[in-house]
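# what's the 3D shape of this:
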Amino acid sequence: MSILLSHPTKKIKASIELTSSKSESNRVLIIQAILNNAFTISNLSDSNDTKILINLLKSKNSGLDVGHAGTTMRFLTAFFASQQRDVTITGSERMQQRPIKILVEALNQLGSNISYLKKDGFPPIKINKSKKLIGGEIELDGSVSSQYISALLLVAPTFKNGLIINFIGKIVSKPYIEMTISIMRCYGADITWQENKIIVKNTAYQPKNFIVEADWSAASYWYSIAALSENASIEIIGLKENSLQGDSYVAELYKFFGVETTFTKKGIRIAKTTKIDKESIHEVNFEDFPDLAQTFAVTAAALNFSIKLTGLSTLRIKETDRISALKNELTNCGFNVAIENDDLIIFPSKNTSLVENKI
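Now for the predicted structure:
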């Protein structure tokens, strides 16, 4: 089957109501579960990951299957380790290839009893009922997935001695950790971030109703539509100027593609200008917002940019190897793309036609 997407005028005018943030939803759901559903969450994400998390948090079964949901796997591992309950957690074939050893080792060091049922360091895992986690001080490589760190932080206030994380090396994906900390503070957590150390004290979360913001990651696709248009005015409802989401940086990134953002009472309005800047941008580091890399890369290629995308190492262990997938599919479309370690390099492709070069 072959599908061709096109627009007769390349002039876009629309009003869009986005899905809610999966990142915010999943973090608040863990806190809600810790508090035995003592508050309500409005505007929850309808993503599969969030639906799976909701169902498994409610489940009384001893065997849980997260499917492809990576965030759910990490968050539930830490949550059930803190709940004094026997649980087995597994997932899809791809999930069983995604590492979890760093998180498991950290939790075991803090007092849990987690073992592997197949391959060492990978799901499925067995969480054996143990006493209330003592907590304490651990060391983590700063370059690990922020999901490991967020999983530990969310349950840390329940630890008898709290939690101190000392990071070794540079910390990547900082905005996702900052989002976790901001949400925790919203519920009364006593948490301090001092350079390469995060300190969480033993405190009780306090119930508070929460409204989930729209998803900035999803907004990135509309930014790309605007960038690839000749003229665009798109209203996107539900986004905030002072967002907790690191992917709100998309508003800055897409200025290079000639897309300007204006904040309104309802959300934002994005517009295409003629200010495409190919000269001042040759390399972008995506360490702080890796989920924007795919959308940005495709847009850059389509606009014939010569650019290097760095800071992509965490994309290797997603539901697929996203770096290789980007190179493969852009190459299939006729673009000139190379991989250098964990970096993606896009070269100008003057005569590429997406009609002639089908995926």
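
# all contacts plus neighbour counts: C-alpha atoms, from now on.
Fine.

# residue boundaries of the strands in the stretch 51-200 of the chain?
63-65, 87-90, 113-116, 125-128, 136-141, 163-168, 191-194, 197-200 (DSSP state E, counting those that start in this stretch).

# Switch these over to TSV; also include distance to residue 295 and mean neighbour count.
Shown next, in TSV, are these (distance: least, Cα to Cα, whole Å; neighbours: other Cα atoms under 10 Å):
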stretch	distance to residue 295	mean neighbour count
strand 63-65	29	16
strand 87-90	30	22
strand 113-116	36	20
strand 125-128	33	22
strand 136-141	28	16
strand 163-168	30	19
strand 191-194	31	14
strand 197-200	32	19
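
# Between those strands, which one is closest to residue 248.
Nearest to residue 248 among these is strand 191-194; the distance by Cα to Cα comes to 21.7 Å.

# before we move on, the earlier item: of all the strands of the stretch 51-200 of the chain, which one is nearest residue 240?
Taking the strands of the stretch 51-200 of the chain one by one with Cα to Cα, strand 191-194 is closest: 24.2 Å.

# just checking, what packs against that closest one?
Where contact means 3 or more Cα pairs under 8 Å, 6 or more residues apart in numbering; DSSP states H and E, strand 191-194 is packed against strand 197-200.

# which residues are in contact with the strand it packs on?
Outside of strand 197-200, the residues within contact range by Cα atoms under 8 Å, 6 or more residues apart in numbering are 153, 156-157, 162-167, 189-193.

# run the last query once more with 7 Å
The contact list for strand 197-200 (Cα atoms under 7 Å, 6 or more residues apart in numbering) reads 156, 157, 162, 163, 164, 165, 166, 167, 190, 191, 192, 193.

# Sequence B follows; please return its structure for comparison with A:
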Amino acid sequence: MDRVIAWDKTKIEGVAVLPASKSISNRALVLCALAGCPVPENLSDSDDTRVLREALSTSDRLVNVGHAGTAMRFLTAYFALKGGVRELTGSERMKQRPVQVLVDALRELGASIAYMGDEGFPPLWITSAPLQGGRSLSLDASVSSQYVSALMMIAPLLPGGLTLDLEERIVSAAYIRMTVGMMRLFGVDVRLEGKKIIIPEKGYIPVNLRVESDWTAASYFYEMVSIVGLGEIFISDLKKDSLQGDALQYRLWEQLGVQTEWQESGVLLRVVGENTDFFEADFTEMPDLALTFIVTCCLKDIPFHICGLETLYVKECDRVAASIRELHKLGYDLDVSVHGELSWNRERNTLISLEIDTYQDHRMAMAFAPVGLKLPGLVIRNAGVVTKSFPTFWEQLDKLLI
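Coordinates of the predicted model:
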């Protein structure tokens, strides 16, 4: 399904309702499965969470996670711990997303995992083998924090627990801290000592948990008010002291003219500030937000230099290449002279097309949607891909803009 955007707004006012946090929901599902407690309240209705929930409750040998990268990583560790025989597979793009760092680590713990296709990539054949803990395991943390979180969550149930020594540059450390916080909620005293994570052997304690709203999804509404430059949007159930690392995005949006007013029941996004003359930021801690800021800066004609994009090459699509290609269609020429960095010096080209390809990537669709506020007639190809993380995205935008 393609979507043609024909919004004509000079001011935005209204209320947006976000989905529950996908990151918290997915971790909560695994921890509840390991603790033997009911699924959390206010669980995300995203495709990723639905796929993970179904996989955790099925006894089928074949488990297909589709495009859900988090589910692939978390289930690889979960099935290795739980035993049985599983074939874990996904979409064609999923079969191109690396998993070798995690598989190698699990094999060191005794897991029996075989590649059914290309070495280092899904699909995986996982068979019963007892896992052993009580040791220190070195792990390359420069590829994906999900490898780290997957190992962390099964670690308390290993004999002797587990210590993880993180090597190389740690990407998305905020998601590791989220996992630490949630494991502590379930009764495991995880310790962080520099680049070392110490997890004792201990059974999880069942808890009743309600999932808060998704801070990553909030970024698209910040983007809208920033691009339009006038108005305000209220979003309920967002907390300043959230476990979500993306909650810190409000500091960056202040550079793009949007301030955040903290209220008892949520936040009010308001255009009141000055825009920076040059935007510079490191997205190592918040990689899922990078695309939103890239598009916003271009539409606001603000040159930028951003880094910390190393994980974007192995997301649902190569988001660095995709953003360059799609923004070029709109007349913006970005530069990627250094791996993991992206910049724009206001270099422009002729408008080529208003049709945005999304590459089966939900964040491509949502980050580019607000472009229609400045370029009416924009077409978002395969707009339904937003169900991966935000099924009601278009409904929420229509409520604000039509």
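
# coming back round to it: residue 73 of the first structure is nearest to which of the strands of the stretch 51-200 of the first structure?
Nearest to residue 73 of the first structure, of all the strands of the stretch 51-200 of the first structure, is strand 87-90, at 7.6 Å by Cα to Cα.

# tell me what the closest one is packed against?
Using 3 or more Cα pairs under 7 Å, 6 or more residues apart in numbering; DSSP states H and E as the contact test, the elements touching strand 87-90 of the first structure are strand 63-65, strand 125-128.

# Could you look up the SS state of the counterpart of residue 294 of the second structure in the first structure?
Residue 294 of the second structure maps onto residue 297 in the first structure, with residues paired by TM-score structural alignment. Here residue 297 of the first structure is helix, with the state taken from DSSP: H, G, I helix; E, B strand; the rest coil.

# got the contact list for residue 5 of the first structure?
Per Cα under 7 Å, 6+ apart, neighbours of residue 5 of the first structure: none.

# Give the closest residue to the residue lying farthest from the centre of the second structure in space, chain neighbours not counted.
Relative to the centre of the second structure, the most outlying C-alpha is that of residue 350, 32.6 Å out, by Cα atoms, centre = their mean. What sits nearest to residue 350 of the second structure in space, not counting adjacent residues and going by Cα to Cα, 6 or more residues apart in numbering, is residue 331, at 5.2 Å.

# Which residue in the first structure aligns with the one you found?
In the first structure, residue 331 of the second structure lines up with residue 334, judged by TM-score structural alignment.

# which ones are touching the closest residue in space to residue 170 of the first structure that isn't next to it in sequence?
Of all residues not flanking residue 170 of the first structure in the chain, residue 142 sits nearest, at 5.2 Å (Cα to Cα, 6+ apart). If you count contacts by Cα under 7 Å, 6+ apart, residue 142 of the first structure has them with 167, 168, 169, 170, 171, 172.

# State which strand of the first structure is the longest.
strand 267-276 (DSSP state E).

# which other helices and strands contact it?
Applying 3+ Cα pairs under 7 Å, 6+ apart, one finds that strand 267-276 of the first structure contacts helix 216-228, strand 231-237, strand 257-263.

# Tell me the buried residues in the host helix or strand of residue 327 of the first structure?
Per DSSP states H and E, residue 327 of the first structure falls inside helix 322-332. Judged by neighbour count using 16 or more other Cα atoms under 10 Å, the buried positions of helix 322-332 of the first structure are 322, 323, 324, 326, 327, 330.

# once aligned to the second structure, how far is it on average?
Its aligned residues in the second structure lie a mean 0.6 Å from helix 322-332 of the first structure after superposition (mean Cα distance after the TM-score superposition for the first structure).

# aligned partner of residue 252 of the first structure in the second structure?
In the second structure, the residue paired with residue 252 of the first structure is residue 251, using TM-score structural alignment.
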